[in-house]
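A.B. asks: sequence and predicted model, in that order:
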Amino acid sequence: MGSRRQFLVGTVGIGFGLLAPAHATLAAKVIVPDKLCTLSRSLIRTLSDGNAISVKREWQIGFSAVSGGFVVSGRQIAVSVDAPPSLAGLAQMEAKRTETNLFPIELDASGLLRAGVDPLTPASMDNALAKAEDFLAGQAPSDDLKAAARTFAASLDQRAAGLLSLLPRDLFFPRDKDWREAKTLALPGQQAGEMTIDFAATTDPDSGLLVRADRTISTRIGSSSRRSSEVWSLTV
């Protein structure tokens, strides 16, 4: 990010708890740019037929200093949608939609979202998989367990997509830059199940600011698998 003027927020050393798995690293420093940037987000969902739908949005954003932290303001400047022909109508509607609820975003002095959440954690995975086990355990022996598993796989995928849509608290200043968590699911009928979360991020070495972050949730029950992923990037 060269010689641009920047606001130095400070050096922080904190324990991150549920921000990421226990092996999270500490952020050395947090610096916000003093000029407009471009933030982009690509959401990709694999469909049951093997096709995928992706939506990419871009916003022009700026950081403003306030008491105890910062406010990130922004406006949508571009959107693109890639979907199979069968979803052309949905893709057209999504392409016309302007995301107005994302901003403003409040950051504390350490660069974390004040109102953010930490959706991608081992605890959230355990909760989702516990519900899957309860559902499948309640099926009568005469039920078609494979069909039930496929039905719940779709439900679990929807839950995973919902988790992925929530903003992590360390969006702009990723703390732990490379981690993976996998949980297995005990299923009747000798079927296997699993939910996996993968995260990888790159940051500017001088400021700690996000460059790119990839988050992916994969779910599998029996032979049915789904995948939801997102990519955030910030260009200064």
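C.D. replies: That came in fine, so what should we check first? Numbering: from 1, shown residues only.

A.B. asks: C-alpha from now on. contacts and neighbour counts both.
C.D. replies: OK.

A.B. asks: hmm, A95 is touching I77, no?
C.D. replies: No - the criterion here is CA atoms under 8 Å, and A95 misses it with I77 at 12.0 Å.

A.B. asks: what's the end-to-end length of stretch 167-180?
C.D. replies: End-to-end distance of stretch 167-180: 18 Å, with CA to CA, to the nearest Å as the criterion.

A.B. asks: dropping in the other structure now:
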Amino acid sequence: MSGPDNGLRAALLAGCAFALAPSASAENVARAPSTAAFSAPAGPIVLTRELRRTIGKSKQIITRRSYEIRFVPEGTGWRVDGTLISSEVDAPAELAELAALEKARKDVGLFPLTLDSQGLIVAQRAPTDAVATDKARIVANKAVEKIDMTSTDKTVAKQMIQTIATQSQASGGNWPIDLFRPPADPVIDVRNIPLPGGNQGRVTVTMQARSNPEGGLRHFDRRILTEIGGTSRLSEESWSMTGEP
């Protein structure tokens, strides 16, 4: 295929890659420093992370992973220890094999996280599993061919799913630095994407949170909207923290 279709395909792939990249976050937006000390929960609590990725026009992959975590004083800050306690994946039937791979992932090496005295994440690790990632890429290529969508959408979907598969192995390396001490006001970061032919796309990252009475995490939402050539792709993720397991 040549001409406009190739340009659109390249643009869509560029947008998907940008939207799913770790740099596509609002973490570098300036925030007013907090003057209050961070108040960490005293005992074990449950942290749940949910991701929603849209492929094609209506297909979604939704993953929910819950961890039992503890805040341990360390130096002037905190160490967050955690263990995966549940994993759920909702996906189209055509992606059942890929969903099974994601559900079986153990997140080994994700914890501990390191927090400073204000409760901001200053060190987080990104566990990887090269064998699982390669297998997910093969499965993704086969699965997308079964989905009823245009050839352009299939190409975009393959790239997106493969990127998700790769980044799911390193999902912990892209958590918001102020996840446990969320900002009081919504944060919006808009970035332009240079595209072939001198055109521009746009990625809008929106972060909004609700805090508990102590100023810590209750619920945190991050939305990444990629807009290119009249098309839009949405990626959503959320974190929530509840009481004892």
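C.D. replies: Cool, got the structure. What you see is a predicted model; the values in this text were computed from it and never measured.

A.B. asks: TM-score of the superposed pair?
C.D. replies: After superposition, the two chains reach a TM-score of 0.67 (TM-score structural alignment, normalised by the length of the first structure), with 184 aligned residues with a CA RMSD of 3.2 Å.

A.B. asks: A95 and I77 of the first structure: which is more packed in?
C.D. replies: A95 (17 against 14; other CA atoms under 10 Å).

A.B. asks: could I get the full set of helices for the first structure?
C.D. replies: When secondary structure is read from DSSP state H, the first structure shows helices at 88-96, 122-137, 145-164.

A.B. asks: and the first one, which stretch of the second structure?
C.D. replies: Per TM-score structural alignment, the counterpart of helix 88-96 of the first structure in the second structure is residues 96-104.

A.B. asks: residue in the second structure matching A115 of the first structure?
C.D. replies: Under TM-score structural alignment, A115 of the first structure pairs with A123 in the second structure.

A.B. asks: any idea how far the closest residue to I224 of the second structure other than its chain neighbours is from A19 of the second structure?
C.D. replies: Closest residue in space to I224 of the second structure, ignoring its immediate chain neighbours: V205 at 4.6 Å, by CA to CA, 6 or more residues apart in numbering. V205 of the second structure is 9 Å from A19 of the second structure, where distance means CA to CA.

A.B. asks: sorry, back to before: mean deviation (superposed) between the match of helix 88-96 of the first structure and the first structure, please.
C.D. replies: Its aligned residues in the first structure lie a mean 1.2 Å from stretch 96-104 of the second structure after superposition (mean CA distance after the TM-score superposition for the first structure).

A.B. asks: the more surrounded of V205 and A19 of the second structure?
C.D. replies: Higher neighbour count among V205 of the second structure and A19: A19, with 26 against 22, using other CA under 10 Å.

A.B. asks: and the helix or strand where the more buried one lies, which stretch of the first structure?
C.D. replies: According to DSSP states H and E, A19 of the second structure maps onto helix 4-20. Alignment note (TM-score structural alignment): helix 4-20 of the second structure is unmatched in the first structure.

A.B. asks: may I see the buried residues of that helix?
C.D. replies: Within helix 4-20 of the second structure, the residues scored as buried using 16 or more other CA atoms under 10 Å are 8-20.

A.B. asks: and stretch 173-180 of the first structure, by the same measure?
C.D. replies: Applying 16+ other CA under 10 Å to stretch 173-180 of the first structure flags 173-178 as buried.

A.B. asks: from these, which ones fall inside strands?
C.D. replies: If you go by DSSP state E, those have D178 in strands.

A.B. asks: using JSON lines, lay out the buried residues of stretch 173-180 of the first structure together with distance to P188 of the first structure.
C.D. replies: What follows is these, written out as JSON lines (distance: CA to CA, whole Å):
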{"residue": "F173", "distance to P188 of the first structure": "42"}
{"residue": "P174", "distance to P188 of the first structure": "39"}
{"residue": "R175", "distance to P188 of the first structure": "39"}
{"residue": "D176", "distance to P188 of the first structure": "36"}
{"residue": "K177", "distance to P188 of the first structure": "36"}
{"residue": "D178", "distance to P188 of the first structure": "33"}
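
A.B. asks: quick check: the farthest pair among the buried residues of stretch 173-180 of the first structure?
C.D. replies: Pairwise distances across those peak at 13.5 Å for F173 and D178 (criterion: CA to CA).

A.B. asks: OK, contacts around L47 of the first structure?
C.D. replies: By CA atoms under 8 Å, 6 or more residues apart in numbering, the contact list for L47 of the first structure reads 53, 226.

A.B. asks: now the one 3 residues further on
C.D. replies: Going by CA under 8 Å, 6+ apart, G50 of the first structure touches no other residue.

A.B. asks: what's it aligned with over in the second structure?
C.D. replies: Under the alignment (TM-score structural alignment), G50 of the first structure maps onto S58 of the second structure.

A.B. asks: nearest spatial neighbour of S225 of the first structure, chain-adjacent residues omitted?
C.D. replies: Excluding the flanking residues, the one nearest S225 of the first structure by CA to CA, 6+ apart is T219, at 5.5 Å.

A.B. asks: would you confirm that that neighbour contacts T196?
C.D. replies: Yes - T219 of the first structure lies in contact with T196 (CA under 8 Å); the separation is 6.5 Å.
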